[in-house]
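Student: below is the structure, and that's it, no one-letter string:
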């Protein structure tokens, strides 16, 4: 699925990402400031999260409570190496059956399952974003 959208359409995009993915583990790839966290916030709202949704840039992981249970949001931008992911129990989060959203997945690519969903966001020439979900 590939869609070009403006920020005003983000709620609809979040609904489509949820509907299009068959795996609850989703990696989000894109340049700094492209809107990965903003999209994840909307997805979390669609999944029933009532709490504040923020980027886990410094904590590495935030946990939210959604309608179906816990949702884990990782941001590996500041991770030094994959060993840090092991130390926080990343594998257990992946095996939990919960929704798991991963920003900067390239930092932990060797320990990611092969069958996760991938969301790629790029900026178009007209200032919109193009999302590809695979």
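Tutor: Yep, it's here. Because the structure is predicted, anything quoted here is derived from the model rather than measured.
Student: going forward, measure contacts between C-alpha atoms and count neighbours the same way
Tutor: Will do.
Student: part of a strand, is residue 84?
Tutor: No. Per DSSP: H, G, I helix; E, B strand; the rest coil, residue 84 lies outside any strand segment and is helix.
Student: quick one: contacts for residue 99?
Tutor: 24-26, 70-72 (CA atoms under 8 Å, 6 or more residues apart in numbering).
Student: which two in these are spaced the farthest apart?
Tutor: Farthest apart among the contacts of residue 99 by CA to CA are 26 and 70. That separation is 14.6 Å.
Student: second one coming, line it up with the first:
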């Protein structure tokens, strides 16, 4: 399903709405270039899962953990990993077993490690306005 976001707030709201539809152990695989709104979307996921603190990109830490009133959120950035083998070295399977939601930036780098039922979220610029985004969600119904 395709959604059009005209602002960071709309992107965040879409993430919040997706969070309400996710079950423990869900994996959300992001695709899209730098500056597409993945962190804003993740902030919405975190809010929807009950976390109210600051949400940042885990570019240098590989994973940020957010625990709030609901399910935990594990936000991964795979940009610096060579392949899925590196992912297993940081305890990927343990994160999958912890009953939270795993949001994975640059998921195409570790595609073979992702479960078949992962929700894929693709971010792309709109041709009519550089600040607008098309956000495509695959692997679930409308949110």
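Tutor: Structure's in. What do you need? Please read these numbers as outputs of a predicted model, since none were measured by experiment.
Student: and the TM-score between them?
Tutor: After superposition, the two chains reach a TM-score (TM-score structural alignment, normalised by the length of structure 1) of 0.89; 134 aligned residues with a CA RMSD of 1.7 Å.
Student: what residues sit buried inside whichever strand in structure 2 runs longest?
Tutor: If you go by DSSP state E, structure 2 has its longest strand at strand 129-138. By neighbour count on 16 or more other CA atoms under 10 Å, the buried set for strand 129-138 of structure 2 is 132-138.
Student: give me the buried positions along stretch 57-72 of structure 2.
Tutor: Buried residues in stretch 57-72 of structure 2 (16+ other CA under 10 Å): 57-58, 62-64, 66-67, 71-72.
Student: typed the wrong thing, it's stretch 37-51 of structure 1
Tutor: Applying a neighbour-count criterion of 16+ other CA under 10 Å, one finds 37-47, 49 buried in stretch 37-51 of structure 1.
Student: any idea which of those is closest to residue 97 of structure 1?
Tutor: Distance to residue 97 of structure 1 across the buried residues of stretch 37-51 of structure 1 (CA to CA) is lowest for residue 47, with 14.6 Å.
Student: show me what residue 85 of structure 2 lines up with in structure 1.
Tutor: Aligned by TM-score structural alignment, residue 85 of structure 2 pairs with residue 83 of structure 1.
Student: residue most distant from the centroid, structure 2?
Tutor: Most distant residue from the mean C-alpha position of structure 2: residue 128, 25.4 Å away (CA atoms, centre = their mean).
Student: so which residue is dead centre in structure 1?
Tutor: residue 101 (3.3 Å).
Student: that residue -> structure 2?
Tutor: Under the alignment (TM-score structural alignment), residue 101 of structure 1 pairs with residue 103 in structure 2.
Student: please, which helix or strand holds its match?
Tutor: Applying DSSP states H and E as the criterion places residue 103 of structure 2 in strand 101-105.
Student: coming back round to it: give the contact list for the residue nearest to the centre of structure 1.
Tutor: Contact analysis of residue 101 of structure 1 by CA under 8 Å, 6+ apart lists 25-28, 40, 71-74.
Student: farthest pair in those?
Tutor: Going by CA to CA, the pair spanning the contacts of residue 101 of structure 1 furthest: 28 and 71, at 14.9 Å.
Student: one step back: next one: the longest strand of structure 2 to chain centre, how far?
Tutor: Chain-centre distance of strand 129-138 of structure 2: 14 Å, with CA atoms, centre = their mean, to the nearest Å.
Student: next one: stretch 23-34 of structure 1
Tutor: Averaged C-alpha coordinates place stretch 23-34 of structure 1 at 5 Å from its chain's average position (CA atoms, centre = their mean).
Student: do the same with stretch 53-72 of structure 2
Tutor: Distance, centroid of stretch 53-72 of structure 2 to centroid of chain: 11 Å (CA atoms, centre = their mean).
Student: that one maps to which residues in structure 1?
Tutor: The aligned range for stretch 53-72 of structure 2 is 51-70, by TM-score structural alignment.
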